[in-house]
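Undergrad: how would this look folded up:
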Amino acid sequence: MQVGVRREQCAGERRVAATPETVQQLTALGLQLVVEGGAGTAAGYSDEAFAAAGATVVPELPYERLDVLLHVRPLTPETAARLRTGSITVGFGSPASELPAVRALADAGVTSFALELVPRISRAQSMDALSSQSLVSGYRAVLEAALRYPRFFPLYMTAAGTIPPARVLVLGAGVAGLQAIGTAKRLGARVSANDIRTASADEVASMGGTFIRLDLDAPEGTGGYARELGEDRAKRQRALLAPHVAAADVLITTAAIPGRAAPLLVTLDMVAGMRAGSVVVDLAAESGGNVEGVKAGQDLQIAVAGGFVTLVGLRDAASAMPSDASRLFAKNVANLLALMTADGEVSPDFDDDVVAGACLTHAGTVRHAATASAMEALK
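TA: As a prediction, this is how the structure comes out:
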């Protein structure tokens, strides 16, 4: 079977859905890999490296003849329409925000797998691209903050005086938040964190952070994600967080719920209470932001007493570190594809919970219930 690896077309996207390592993995399963020229260049993987690993490098993918298409960003309706009936796609699908593309995949009779839908169970951890890319994003968020913060992160004791460590506050203790905590701690900052899931306290402590407990009763949602608070509780959460935000030199927000707008955790009034020179990095900016007024891909300066606070809306955080992000993402893709491959044939077994859970469209229908319901509501 012919498996194509596309060159991503979205501006700013530097990742690739396969690496020479995963080409070797999939070739060993009896699959034929076809890589579009330049697909991995921005991530540091040359056409020559793909060819040496056993792939065929072509100027343009023959979409109409592919059995499987591997991709990073969600496909456009135009690309979906080029795929033959019965072909398979594996990559991010963003079904909540890409309904026209989902409809196009279904209409084309394509069996599509969206990595956001991979069940968060133990046997699917090696296929969990949300987690692998969140790890990269959490690390990157701290680096972006450190570059903009006008002072040191670590404590320095010198003959000229003592420089206190930066105080970093992380909101959200999922994979991205925990990585941000660990990275800020390694840079020498004094780190605290909050998550509405009190069960996260031990994880925060294991990364070197101090868990901030708020007087909120917020049970955990499904799939390991936090459940979104009602408006009254959300207002109380913001009120309880306000003094901690004001005391922070760097604030990093990471709270996101797949397929939903990001919860508002920090208002502009809370930002205005921070000291001049402070930095706020919002990892959820692309889904609306945890911080009021954030703009994805932009730095904003919020006036405060004595100067301003820098508000950073990160866009393409994982793509900003394309080599390792691609290494992890490609392995997630290859592991899911390997689960569906036997004797050189990709044949999804929908009795498998992982395969069934990750499937977005199949045989002309939208299999993901929430997406199907959203599409019906638009009719």
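
Undergrad: only C-alpha atoms from now on, for both contacts and neighbour counts.
TA: OK.

Undergrad: and the next helix or strand past the helix ranked longest in the chain?
TA: Taking DSSP state H as the criterion, the chain has its longest helix at helix 129-148. Downstream of helix 129-148, the next assigned helix or strand under DSSP states H and E is strand 156-158.

Undergrad: one more, please, to line up against the first structure:
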Amino acid sequence: MKIGILKETQKSEKRVSISPNITKQLIEKGFEFIVEEDAGVLSSFKNSEYEAAGATIAKRDEVFKECDVLIKINPFDTEDLKLVNKGQILMSQLYHKSNSELIEAIAAKGATAFSMDAMPRITRAQDMDVLSSQNNLAGYKAVIKGAYEMTKIFPLMMTAAGTITPSRVLIYGIGVAGLQAIATAKRLGAVVEATDIRTETKEQAESLGAKFISVDNEGEESEGGYAKEASEDYARRQKEAVNTSLFKADLVITTAMVPGRKAPVLITEDQVNQMKNGAVIIDLAAAQGGNCELSKINETVVQNGVKVIGTTISPESVSTNASDLFAKNMYNFIVHLTENNTFKWELEDEITDGTLIVHEGKIRKN
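TA: The predicted model follows:
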């Protein structure tokens, strides 16, 4: 089986789906690799490192022509699909629930496609979960970005000139990104509070030193480990419960996303207008519409002295680490799906069933 590693074409993307180290490990298991020229350069992986691992370096069209499996991080785009051949197997994040035209185009090509963002949240799939591995880095970078944008320091500091009180950080959403944001902000000395629709996250937040802002959430359970869309009543009650902390916060980090849907608005323009002058909001959900009503992706909006920064804080900003983790997820996924270097096609397996969106030109998941 020949596996192709494609260079990411999305603007600002610096990651690569498979690192030289994982390439070597898979080659040792009998797979062949063809790597698009300079695919790993922006993650500090040279072409020579892939060649040393046993891979072949080739031009983009040659990778598409020669490989049985094609791997990317971001969805295959229109230009990619022009080069895809019938029977090829595509692996990437496809966001299939909100990207129906792409799924239909892949099916029309007679190809097969696995969506890495559709990995089920089950114990045996944890080491294949790219959302978790990448969001972990995003949570860390959100705090670092916030610290850079703030005009205050995080920790309590006692000096001869007086005492500096610690900054207050509020985090919406206690998933992987939120938990890492809590841990990072606490390590830097901030006072941290957090809230989430899922009450089962309370213990996790408190174990890392954050105060959990409780809101009665009867009927608002999570779905398969992911938060589901909140009711209007819950959203109203959450705003009321969180407002006191929001208006005191120096840094707010929002991470709430619902798979396949627009991100819920958790902070309105009116709330922003009541926040402290100089406060900073880092909205990690900006690519899905934003948790803050004012957020614009990859832009900083200043409203009443409050900076609203809409971003994914994409793990591409730490692309070497992000690529290493994504590659390890892919290694575990490929090993799970194959036996003797061929796909097992165990369609009833929960991992295969959850991620296999198109099979031999037929759409399985909408």
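
Undergrad: elements contacting the longest helix of the first structure?
TA: Helix 129-148 of the first structure is packed against helix 175-186, strand 250-253, strand 279-282, helix 322-339, with contacts defined by 3 or more CA pairs under 8 Å, 6 or more residues apart in numbering; DSSP states H and E.

Undergrad: in the second structure, which residue range corresponds to the longest one?
TA: What that stands for is helix 322-339 of the first structure. The aligned range for helix 322-339 of the first structure in the second structure is 319-336, by TM-score structural alignment.

Undergrad: how long is stretch 7-23 of the first structure end to end?
TA: Length of stretch 7-23 of the first structure, first residue to last, CA to CA, to the nearest Å: 15 Å.

Undergrad: please read the previous query as pertaining to stretch 70-83 of the first structure.
TA: 12 Å.

Undergrad: what does it contact?
TA: With contacts defined as CA atoms under 8 Å, 6 or more residues apart in numbering, stretch 70-83 of the first structure is touched by 3-6, 8, 10, 13, 15-18, 63-66, 89-94, 98, 100-105, 108, 110, 333.

Undergrad: name the residues of the longest helix of the first structure that are buried.
TA: 129-146, 148 (16 or more other CA atoms under 10 Å).

Undergrad: again, but for stretch 99-109 of the second structure
TA: Quick answer for stretch 99-109 of the second structure (16+ other CA under 10 Å): 102, 103, 104, 105, 106, 107, 109.

Undergrad: equivalent analysis for stretch 44-59 of the first structure, please.
TA: 44, 45, 46, 47, 50, 51, 53, 54, 55, 56, 57.

Undergrad: got it, and stretch 283-299 of the second structure?
TA: Neighbour-count burial for stretch 283-299 of the second structure [16+ other CA under 10 Å]: 283-297.

Undergrad: could you tell me where it falls in the first structure?
TA: Going by TM-score structural alignment: stretch 283-299 of the second structure matches residues 282-298.

Undergrad: what's the burial count for residue 260 of the first structure?
TA: Burial of residue 260 of the first structure is recorded as 12 neighbouring residues (other CA atoms under 10 Å).

Undergrad: got it, and residue 76 of the first structure?
TA: 17.

Undergrad: kindly report the same for residue 95 of the second structure.
TA: Residue 95 of the second structure: 18 neighbours (other CA under 10 Å).

Undergrad: which residues touch the closest residue to residue 321 of the first structure other than its chain neighbours?
TA: With CA to CA, 6 or more residues apart in numbering as the criterion, residue 321 of the first structure has its nearest non-adjacent residue at 7.3 Å, and that residue is residue 136. With contact set as CA under 8 Å, 6+ apart, residue 136 of the first structure has these partners: 176, 317, 318, 321, 324, 325.

Undergrad: neighbour-wise, give me the winner out of these.
TA: Going by other CA under 10 Å, residue 176 tops the contacts of residue 136 of the first structure with 27 neighbours.

Undergrad: need the counterpart of it in the second structure.
TA: Checking TM-score structural alignment: residue 176 of the first structure goes with residue 177.

Undergrad: contacts only, for that match.
TA: Contacts of residue 177 of the second structure (CA under 8 Å, 6+ apart): 132, 135, 136, 137, 138, 139, 140, 255.

Undergrad: do the same with residue 10 of the second structure
TA: residue 74.

Undergrad: measure it to residue 73 of the second structure for me?
TA: In terms of CA to CA, residue 10 of the second structure sits 10 Å off from residue 73 of the second structure.

Undergrad: residue 326 of the second structure too?
TA: In terms of CA to CA, residue 326 of the second structure sits 8 Å off from residue 73 of the second structure.

Undergrad: and for these two, which residues touch both?
TA: In contact with both residue 326 of the second structure and residue 73: residue 17, using CA under 8 Å, 6+ apart.

Undergrad: so which of the buried residues of stretch 44-59 of the first structure sit within strands?
TA: Members of the buried residues of stretch 44-59 of the first structure lying in strands (criterion: DSSP state E): 56, 57.

Undergrad: just the buried residues of stretch 44-59 of the first structure: which are in helices?
TA: 47, 50, 51.

Undergrad: between those residues, which is nearest residue 194 of the first structure?
TA: residue 50 (43.2 Å; CA to CA).

Undergrad: first-to-last residue distance for the match of stretch 283-299 of the second structure?
TA: Termini of stretch 282-298 of the first structure sit 11 Å apart (CA to CA).

Undergrad: of the contacts of stretch 70-83 of the first structure, which belong to strands?
TA: 3, 4, 5, 89, 90, 91.

Undergrad: ok, the residues you listed vs residue 115 of the first structure, which is closest?
TA: residue 91 (5.7 Å).

Undergrad: count of neighbours near residue 34 of the second structure?
TA: 26.

Undergrad: ok, residue 352 of the first structure next?
TA: Residues near residue 352 of the first structure, counting by other CA under 10 Å: 11.

Undergrad: against residue 115 of the second structure, how distant is the aligned residue in the second structure for it?
TA: Under the alignment (TM-score structural alignment), residue 352 of the first structure pairs with residue 349 in the second structure. From residue 349 of the second structure across to residue 115 of the second structure, the span is 15 Å (CA to CA).

Undergrad: can you give me the strands in the stretch 151-300 of the first structure?
TA: 156-158, 161-163, 167-171, 190-194, 210-211, 250-253, 279-282, 299-304 (DSSP state E, counting those that start in this stretch).

Undergrad: which one of the ones you listed lies nearest to residue 264 of the first structure?
TA: strand 250-253 (10.0 Å).

Undergrad: contacts for the closest one next, please.
TA: 141-142, 145, 149, 166-172, 177, 180, 245, 278-284, 290-291.
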